[in-house]
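J.: kindly generate the corresponding structure for this input.
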Amino acid sequence: MRITLERSNLLKSLNHVHRVVERRNTIPILSNILLRASDASLDMKATDLDLEVTESTPAMVEQAGATTVPAHLLYEIVRKLPDGSEVLLATSADGATMTVQSGRSKFSLQCLPETDFPDLTAGSFSHTFKMKATDLKMLIDRTQFAISTEETRYYLNGIFFHTIEAGGDLKLRAVATDGHRLARADLKAPSGSEGMPGIIVPRKTVGELQKLVDDPEAFVTVEVSDAKIRLSIGGIVMTSKLIDGTFPDYQRVIPTGNDKEMRVDCQSFTKAVDRVSTISSERGRAVKLSLSEGQLMLTVNNPDSGSATEEVAVGYEYDAMEIGFNAKYLLDITAQLSGDDAIFMLADAGSPTLVRDTAGDDALYVLMPMRV
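T.: This is a model prediction of the structure:
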């Protein structure tokens, strides 16, 4: 293999692909990235056996061929080469090494044969649909923070995507929960998604996808089966295994009888919670909300360091009540709200609270209270 390509093109593609590769691997080939040169392009592929990303970039191909080299090492080399430079990639006659050359810099990397590189065979997909990258990003952004990191409840370690009838329309819905909070976001179901199986997309795949869907002009082609999902954005193709488990019936934890409404300016509330939580212990991070007509008092008590209070004006016309929440969870939710006000629907100190956005009803959050 012998090819020349622009450093900027190579770096951009490597940036998308190399992140999939785990830093520590017991299988040496999984530390490598597959490079395959043919026609006028270089195809790259990386995998961790659960997630696979491929991307093509234009190249001047003098001699076609394929090899695998250490992913993070190649990325770091290309990253440190000067802007605007051209990069020559050439494998040795025996295929044991690959030269990376640019200007006066020359590196020689150890190769492993491309025949050893695993292929995450996709199989067939039952449903295919297209959607705006920004729509998919919205679903991810509004729910990702609530994904559980508890490995024992592996079926909560991702976002649950499914279609559902809501308000007479078919919606594509994303749900994530860790048992303490729940995030749910909807959008109009894209054509072709009707009847798709409910799928749980793993946390790592969600994180990688979030970095790829930031182009407001781009469209994503989504292909779904019971076991895998494949997403194509421009020249990038991401294939991932799905979490093999059953997502719990989240509808049961969404309260329907919460009749006390508190309306508060989102920015003022966020800043006030952030300020008083400065004093809270890292472990507990509990903030007490004391509500009375038109007024909210935020209180944090930490036996080790002291206490803090702050008053915030709110729209509230019900009996006085006190309820406690984890300050970090409150801030995670308010960070997702795009409207000027946040609406809290409360029942009592021991029941889950519903949080809505005044900007629309396409997102909904549930937060479990804490004892304070």
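J.: CA only for contacts and neighbour counts going forward, please
T.: Noted.
J.: touching the host helix or strand of residue 211 from outside, list them.
T.: Element membership for residue 211 (DSSP states H and E) is helix 203-212. In this structure, residues lying in contact with helix 203-212 by Cα atoms under 8 Å, 6 or more residues apart in numbering are 16, 19-20, 51, 137, 140-141, 144, 147, 157-159, 233, 240.
J.: equivalent analysis for stretch 237-251, please.
T.: Stretch 237-251 has contacts (Cα under 8 Å, 6+ apart) with 50-55, 120, 122, 154-156, 158, 160, 199-202, 205, 226-232.
J.: list the buried ones in it?
T.: In terms of neighbour count (16 or more other Cα atoms under 10 Å), stretch 237-251 has its buried residues at 237-243, 247.
J.: now do stretch 205-218
T.: 205-206, 208-210, 212-213.
J.: gap between it and the chain center?
T.: 8 Å (Cα atoms, centre = their mean, to the nearest Å).
J.: ditto for stretch 39-57
T.: On Cα atoms, centre = their mean, the centre of stretch 39-57 falls 20 Å from that of its chain.
J.: then stretch 311-318?
T.: Centroid separation for stretch 311-318 versus its chain: 34 Å, with Cα atoms, centre = their mean.
J.: then stretch 91-104?
T.: Worked out by Cα atoms, centre = their mean, stretch 91-104 lies 36 Å from the chain centre.
J.: name the residues that touch it?
T.: Residues contacting stretch 91-104 (Cα under 8 Å, 6+ apart): 1-2, 67, 69, 81, 85-90, 106-113.
J.: could you dump the buried residues of stretch 205-218 to a markdown table with distance to residue 46?
T.: Output for the buried residues of stretch 205-218, formatted as a markdown table (distance: Cα to Cα, whole Å):
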| residue | distance to residue 46 |
| --- | --- |
| 205 | 13 |
| 206 | 16 |
| 208 | 13 |
| 209 | 15 |
| 210 | 18 |
| 212 | 15 |
| 213 | 19 |
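J.: what's the closest of these to residue 372?
T.: Minimum distance to residue 372 across those is 34.1 Å, recorded for residue 206 (Cα to Cα).
J.: if I look at the closest one, how far off is residue 365?
T.: 19 Å (Cα to Cα, to the nearest Å).
J.: can you check residue 113 too?
T.: Residue 113 is 49 Å from residue 365, by Cα to Cα.
J.: ok, those two, which is more surrounded?
T.: residue 365 (25 against 14; other Cα atoms under 10 Å).
J.: pull out the buried residues from the helix or strand harbouring that one.
T.: Using DSSP H and E, residue 365 sits in strand 360-367. Buried residues in strand 360-367, counted by 16+ other Cα under 10 Å: 363-367.
J.: now that strand: how far from the chain's centre is it?
T.: Worked out by Cα atoms, centre = their mean, strand 360-367 lies 18 Å from the chain centre.
J.: try stretch 202-216
T.: That offset, for stretch 202-216, works out to 5 Å (Cα atoms, centre = their mean).
J.: quick one more, to check against the first:
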Amino acid sequence: MKVTVERAELLKSLGHVHRVVERRNTIPILANVLVKADKGALSLKATDLDLEVTDTIAAEVTPGGSTTVPAHMFYDIVRKLPDGSQIVIEGSGDRAVLSIRAGRSRFTLQTLPESDFPDLAAGEMTHSFKLPAADLKRLIDKTQFAISTEETRYYLNGIYLHAAGAANAATLRAVATDGHRLAQCELPLPEGAAGMPGIIIPRKTVGEVQRLIDSGEGEIAIELSAGKIRFTIGPVVLTSKLIDGTFPDYGRVIPVNNDKSLVVDKKDFEAAVDRVSTVSSERGRAVKLSITGGRLVLSVTNPDSGSATEELEVDYDSEPLDIGFNSRYLLDIAAQIEGEVAVLKLADPGSPTLIQDRDAKGALYVLMPMRV
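T.: Below is the predicted model:
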């Protein structure tokens, strides 16, 4: 195998695949990336047995071949080579090494045979549809922050993607919750997604997809079954296992009868929460909202360090209410509000609060209160 390739192209491609590889592996082959050269193309593949990423770039190939090399070391070598350099990769079947040359630099890496490399066989995908990259990015951005990190409730460690709503107004809905807050975002159901199974996309997969669609341009092909999902983003193909579990009936926690409406300038509110929470303890993080008439007073009391209060003008015409929230959770949700105005629908100090963007439809957030 002999391949000549541009450094920038190879670095970009390795950047897509090497992140999947865990730094510590008990199975040696999983620390490697599969390098395959054939007919003017170089393909790179990495997997952790739950997630597999393949990327293909144009290259000068004479002759073709395949092998596997340590992923992170290969990436670091290419990253440190001079900008604009041409990289020559050579390997022969009878020797378990791969040589990498660029200018006066030469590296030799130990290889493992391609036959040892696992294939995350996708099996038959039952549904396929396409989404604009910007839409998929929005679904992920609006919900990802609420994914649980608690391993015991593994079925919450991802985004629940499913078809929702009546046939004439069907939507593709993404939901994430950690038990303290819930985020939901939806868009019109794309063609081909009708009847799809409700699936839970793991947190690591969500993060990789988010990085791959950073630009938010073009269309993304999505294929899925009850056990796997595959995203095709340009030349990159990402296949992942899904979380095998049942997502809870989240609809029960979304309040529908919250009759007290607090309308507040999003930027002012976010800045005020951020300021008063400066004195909160790492453990407590509680911020108290006291609402009376057109006035909101935010306050934090920390017995160890002091207290803080700030007053805002708001639009509110129900009876006075005192309610407490985790300041970090409030800030996470405020960061998702795209418009200038946030609407908080409240019931009482012990019930969940519904938070929405007054100007942007399709997303809602639920936040459980704290005792203050």
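J.: follow-up on the earlier one: so which of the contacts of stretch 237-251 of the first structure sit within strands?
T.: Mapping the contacts of stretch 237-251 of the first structure onto strands (DSSP state E) picks out 51-55, 158, 160, 199-202, 228-232.
J.: for residue 289 of the first structure, helix, strand, or coil?
T.: Here residue 289 of the first structure is strand, with the state taken from DSSP: H, G, I helix; E, B strand; the rest coil.
J.: surely it meets residue 299?
T.: Yes: between residue 289 of the first structure and residue 299 a contact is recorded at 6.7 Å, counting by Cα atoms under 8 Å.
J.: how much does the helix or strand containing residue 237 of the second structure stray from the first structure?
T.: According to DSSP H and E, residue 237 of the second structure maps onto strand 236-241. Comparing strand 236-241 of the second structure with its match in the first structure after superposition yields a mean distance of 0.3 Å (mean Cα distance after the TM-score superposition for the first structure).
J.: which is the next helix or strand following that strand?
T.: strand 260-265.
J.: ok, average deviation of that next one from the first structure?
T.: Strand 260-265 of the second structure sits 0.3 Å off on average (mean Cα distance after the TM-score superposition for the first structure).
J.: elements contacting that strand?
T.: strand 341-346 (3 or more Cα pairs under 8 Å, 6 or more residues apart in numbering; DSSP states H and E).
J.: in the strand it packs on, what's buried?
T.: Buried residues in strand 341-346 of the second structure (16+ other Cα under 10 Å): 341-346.
J.: what do you get for stretch 147-155 of the first structure?
T.: Under 16+ other Cα under 10 Å, the buried positions of stretch 147-155 of the first structure are 147-148, 154-155.
J.: closest to residue 219 of the first structure among those residues?
T.: Distances from residue 219 of the first structure to these, taken by Cα to Cα, are shortest for residue 147, at 24.9 Å.
J.: measure the closest one to residue 31 of the first structure for me?
T.: 27 Å.
J.: with residue 248 of the first structure instead?
T.: Taken as Cα to Cα, the span from residue 248 of the first structure to residue 31 of the first structure is 35 Å.
J.: now swap in residue 325 of the first structure and tell me
T.: 43 Å.
J.: cool, and residue 73 of the first structure?
T.: Taking Cα to Cα, one finds residue 73 of the first structure at 10 Å from residue 31 of the first structure.
J.: which one of those two is surrounded by more residues?
T.: Applying other Cα under 10 Å to residue 73 of the first structure and residue 31 shows that residue 31 carries more neighbours, namely 23 against 14.
J.: can I assume that one is in contact with residue 70?
T.: Yes: Residue 31 of the first structure lies in contact with residue 70 (Cα under 8 Å); the separation is 5.7 Å.
J.: of the contacts of stretch 237-251 of the first structure, buried ones?
T.: Among the contacts of stretch 237-251 of the first structure, those classed as buried by neighbour count (16+ other Cα under 10 Å) are 50-55, 120, 154-156, 158, 160, 199-202, 205, 226-232.
J.: in the stretch 1-150 of the second structure, which spans are helices?
T.: 7-18, 71-80, 133-143 (DSSP state H, counting those that start in this stretch).
J.: mean per-residue distance, the first one to the first structure?
T.: Superposing on the first structure places helix 7-18 of the second structure at an average distance of 0.4 Å from its equivalents, by mean Cα distance after the TM-score superposition for the first structure.
J.: who's in contact with the residue lying closest to residue 160 of the first structure once chain neighbours are set aside?
T.: Leaving aside its chain neighbours, residue 160 of the first structure sits nearest to residue 200 (4.4 Å; criterion: Cα to Cα, 6 or more residues apart in numbering). By Cα under 8 Å, 6+ apart, the contact set of residue 200 of the first structure is 155, 158-161, 242-245, 247.
J.: distance of residue 39 of the second structure relative to residue 195 of the second structure?
T.: Residue 39 of the second structure sits 40 Å away from residue 195 of the second structure, going by Cα to Cα.
J.: tell me the one of the buried residues of strand 341-346 of the second structure nearest residue 166 of the second structure?
T.: When those are compared against residue 166 of the second structure (criterion: Cα to Cα), the nearest one is residue 345, at 25.0 Å.
J.: ok, the closest one - contacts?
T.: Contacts of residue 345 of the second structure (Cα under 8 Å, 6+ apart): 258-262, 353-355.
J.: got it, and residue 128 of the first structure?
T.: So residue 128 of the first structure contacts 192-193, 221-224 (Cα under 8 Å, 6+ apart).
J.: can you redo those residues as TSV with secondary structure and distance to residue 335 of the first structure?
T.: Output for the contacts of residue 128 of the first structure, formatted as TSV (DSSP: H, G, I helix; E, B strand; the rest coil; distance: Cα to Cα, whole Å):
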residue	secondary structure	distance to residue 335 of the first structure
192	coil	32
193	coil	29
221	strand	28
222	strand	28
223	strand	31
224	strand	30
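J.: nearest to residue 133 of the first structure among these?
T.: residue 221 (9.1 Å).
J.: just list the residues touching that closest one, thanks.
T.: Contacts of residue 221 of the first structure (Cα under 8 Å, 6+ apart): 128-131, 231-233.
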